[in-house]
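Trainee: sequence below, structure please.
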Amino acid sequence: MCAGKQMSQNAVPPPIDWLDQDIPWHFGNPLNEQKLLIDGHGIVDISNRVVLSLTGPDRLTWLDSISSHSVANLASGESATTLILSPHGHIEHELHVISFDETCFLIAETGSADLLTEYLLKMRFMSQVEIKVETDYKVFFEPIREISDYPTWLTPLEFGELGLTKAGSSAGGDQSRYLLARPARFIGREVLIPITEVQSCLSGKEQTGSWAYNAIRIAAGVPRMLDFDHKTLPHEVGFIGPAVHLSKGCYRGQETVARLHNLGKPPRRLTLLFLEAGDNQLPVKGDLVVLEKENIGVICSSVQHFEFGPIALALIKRSASESETIEVNGQSATQQLIVNPESNRG
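Mentor: As a prediction, the model looks like this:
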């Protein structure tokens, strides 16, 4: 297993430009590791995430008041996804929420840990809630959508085409208007395992790396916080429903969420790109997407997939033609829509 920056003897560390650092990239056969995850087997060390714990009687109602989803009534064992938005509705933090006995756990990307903790502490005011950065747990992903004996976050139903997250509706309808058929399914769970029990939990399980994890995620059109820029809106990336409740009251950024949903013109849409196979290096976050010499978007993340070859997620202008072949670093690519551009009125 990977403990901090120490990796098991069989683990191959990531290259310096890989999106996930400090965890195993693969264990010798990354393409077969992808197949293993797709078949519902294997376990992925994603312990480069930060884990926070919220305790105190106000933990859930307080979190509900400052974030985008309805989490106030989560029962022990239940999980959800919620967002911290800017005053203008842009995504600042993506939180995987787990209610477990008298504690609420939050899983977030490591890069945002300090800013997230600072913001949460600032927003406590008179609420009875204590916030702590947890160092006694490691986070693992398994391609199984079942609650374990440990604190468990389940992937949203939409990511696996299993149904719709309960997210209410408003004048603009419910979240179904954003949905298109997914190119693949992303089904699984994130489990918080105490460090002292990691070795016994890994016993008998085949480990897979972050290459395989990101390959099945990207192929299913599922974004992560690290895919976003400072302008990203929930509507652009398919997070209305999975991470945003349409009927809940005021929270920071809610006015923008409601206005775009009801009147509807988010400027971009999440798109899966199938890149031309060849010797070209995979694009990296921020590389430009070009159509007829016009910059129409940016790359979010990319990976080599065992079946589809080189693929990438990109945020592209909503008005750009989805049927045209586009270019990334001189490499041609075809598109598959993840978020329905016609859902947005006007």
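Trainee: going forward, measure contacts and count neighbours with C-alpha atoms only.
Mentor: Noted.
Trainee: ok, longest strand in the chain?
Mentor: Among the elements of the chain assigned as strand by DSSP state E, the one spanning the most residues is strand 294-305.
Trainee: surely residue 209 touches residue 37?
Mentor: No: under the criterion of C-alpha atoms under 8 Å, residue 209 makes no contact with residue 37, lying 10.1 Å away.
Trainee: what are the ranges of the helices in the stretch 1-150 of the chain?
Mentor: 30-38, 59-66, 113-122 (DSSP state H, counting those that start in this stretch).
Trainee: which neighbouring elements make contact with the last one?
Mentor: Read it as helix 113-122. Where contact means 3 or more C-alpha pairs under 8 Å, 6 or more residues apart in numbering; DSSP states H and E, helix 113-122 is packed against strand 130-134.
Trainee: so what does the strand it packs on touch, helix or strand wise?
Mentor: Using 3+ C-alpha pairs under 8 Å, 6+ apart: strand 130-134 touches strand 49-55, helix 113-122.
Trainee: in the longest strand of the chain, what counts as buried?
Mentor: Residues of strand 294-305 classed as buried under the neighbour-count rule (16 or more other C-alpha atoms under 10 Å) are 296, 297, 298, 299, 300, 301, 302, 303, 304, 305.
Trainee: to compare against the first, here's the next sequence to fold:
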Amino acid sequence: MTSLSAVPGAVIDDRGLRHVGSPVAEQRRLASGTALAPLGDRRVITVSGEDRRSWLDSLSSQALTHLAPGVSTEFLILDPQGRVEHAASVVDDDETTWLLVDASDAAALAVWLMRMRFRLRVVVTDRSDDLFVLGGTRAAVGSVSTVAPVWVDPWPDVSPGGWAYARVEPHPGADRDWAEAIVDAAEFERVIASAASGETALAGLDAVEALRVAAWRPRVAIDADERLLPHEMDWLRTAVHLSKGCYRGQETVAKVHNLGHPPRRVVALQLDGSDNVLPARGDAVRAGDTVIGAITSVAVHHEEGPIALALVKRTAPEGEPLVVDTADGPLAAAAETVVPADAGATAAVPRLPRLGRRRAAE
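Mentor: This next block holds a predicted model:
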């Protein structure tokens, strides 16, 4: 089998193909539909059986019972406190539900799903060893032979039952055209061999990540920590159905959205690129001398330059210059609000008069 290392300029690490010599140029090719990205950091899980959609509906944040064949969506698995534990991109072909999952989360999600089967007619299979994922525009992935319907990213459109917190128009991800195709080993081999011979252009994960971060698109393996609520990343847009039936964590999702505010909120950072310094995930973000949050994602975009996503306190000041504490020293940053401080509290709760005042009126 042709190895990715045979592709001219390929730089590979444990996640997969990072780039083929020019991450910035690769971004342009990905965005224009002239390159494919081997997504070595994605895995495939299948769920078959008559009860699969209603079963996944009962476990997850998304309404899936009546998911039509070929329709793309995504779901979150939450803990009892509403914190994000797992995430999956979802498409169904009327016989099998296909889940595309971040590699670091795939094994844990597959094990958890298997434990939750009980007596239902469902079969969960981890296909990570025999199926591969290629990413790109819909036109680009349409050129390959797939084993399942192509998953088309619904971000940043608001899915049925979802809710958008970001108020920027147009949304920076509005023109994002991203799809992921599941292929077998023979087709993956054909694509890599074609790239090695110079017939097909490939792009690496660095380019994929830059386009994702610029679109403010959350990713569980990178942006989530052990206490992330979906509201904090504006993830109610595509991954949560607010009026579906009960599921684990649903009470917290409803309370925060209807009555409260998410304790943290994501911001997009434009970083000072004059010294070629980039922060790392987890680096502290400060307003003056006060730490207000931490970096989750970092990239160098072909138009915007160095950018990042950060989770900050809800009460963090807006419109003020920020500083990121990197291993190479402080780095200036300008923040753009994604999730506003007043996100949530959407229920129209009537204000009741104080008891003393009501009796006085009587």
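Trainee: quick check: TM-score for this pair?
Mentor: Here the TM-score for the pair of chains, by TM-score structural alignment, normalised by the length of structure 1, is 0.89; 329 aligned residues with a C-alpha RMSD of 2.2 Å.
Trainee: can you redo the buried residues of strand 294-305 of structure 1 as CSV with distance to residue 1 of structure 1?
Mentor: Output for these, formatted as CSV (distance: C-alpha to C-alpha, whole Å):
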residue, distance to residue 1 of structure 1
296, 41
297, 37
298, 34
299, 31
300, 28
301, 25
302, 25
303, 23
304, 23
305, 24
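Trainee: residue range for stretch 40-55 of structure 1 in structure 2?
Mentor: Counting by TM-score structural alignment, stretch 40-55 of structure 1 pairs with residues 33-48 of structure 2.
Trainee: who touches residue 235 of structure 1 in this structure?
Mentor: Listed by C-alpha atoms under 8 Å, 6 or more residues apart in numbering, the contact set of residue 235 of structure 1 reads 178, 257, 260, 261, 266.
Trainee: and the residues you listed, which two are furthest apart?
Mentor: Within the contacts of residue 235 of structure 1, two members stand farthest from each other by C-alpha to C-alpha: 178 and 257, at 13.7 Å.
Trainee: which of these two has more residues huddled nearby?
Mentor: residue 257 (24 against 21; other C-alpha atoms under 10 Å).
Trainee: okay, now the counterpart of residue 23 of structure 2 in structure 1: neighbour count?
Mentor: By TM-score structural alignment, residue 23 of structure 2 lines up with residue 30 in structure 1. Neighbours of residue 30 of structure 1 under the rule other C-alpha under 10 Å: 22.
Trainee: was I right about residue 30 of structure 1 contacting residue 209?
Mentor: Yes: between residue 30 of structure 1 and residue 209 there is a contact at 7.2 Å, judged by C-alpha under 8 Å.
Trainee: relative to residue 77 of structure 1, how far out is the residue nearest in space to the middle of structure 1?
Mentor: Nearest residue to the geometric centre of structure 1 (C-alpha atoms, centre = their mean): residue 224, 3.0 Å. Residue 224 of structure 1 is 23 Å from residue 77 of structure 1, where distance means C-alpha to C-alpha, to the nearest Å.
Trainee: residues near the closest residue to residue 341 of structure 1 other than its chain neighbours, how many?
Mentor: Residue nearest to residue 341 of structure 1 in three dimensions, not counting chain neighbours: residue 318, with 6.1 Å by C-alpha to C-alpha, 6 or more residues apart in numbering. By the criterion of other C-alpha under 10 Å, residue 318 of structure 1 has 21 neighbours.
Trainee: what does residue 318 of structure 1 align to in structure 2?
Mentor: Match for residue 318 of structure 1 (TM-score structural alignment): residue 314.
Trainee: and if you look at residue 96 of structure 1?
Mentor: Checking TM-score structural alignment: residue 96 of structure 1 goes with residue 89.
Trainee: can you count the residues close to that match?
Mentor: Around residue 89 of structure 2 there are 21 residues (other C-alpha under 10 Å).
Trainee: that one contacts residue 101, correct?
Mentor: Yes: using C-alpha under 8 Å, residue 89 of structure 2 is in contact with residue 101, at 6.5 Å.
Trainee: nearest to residue 141 of structure 1, out of the helices of the stretch 1-150 of structure 1?
Mentor: helix 30-38 (9.9 Å).
Trainee: what ranges do the helices span in the stretch 151-300 of structure 2?
Mentor: Using DSSP H, counting those that start in this stretch, helices in the stretch 151-300 of structure 2 cover 185-196, 205-214, 220-223, 236-239, 250-258.
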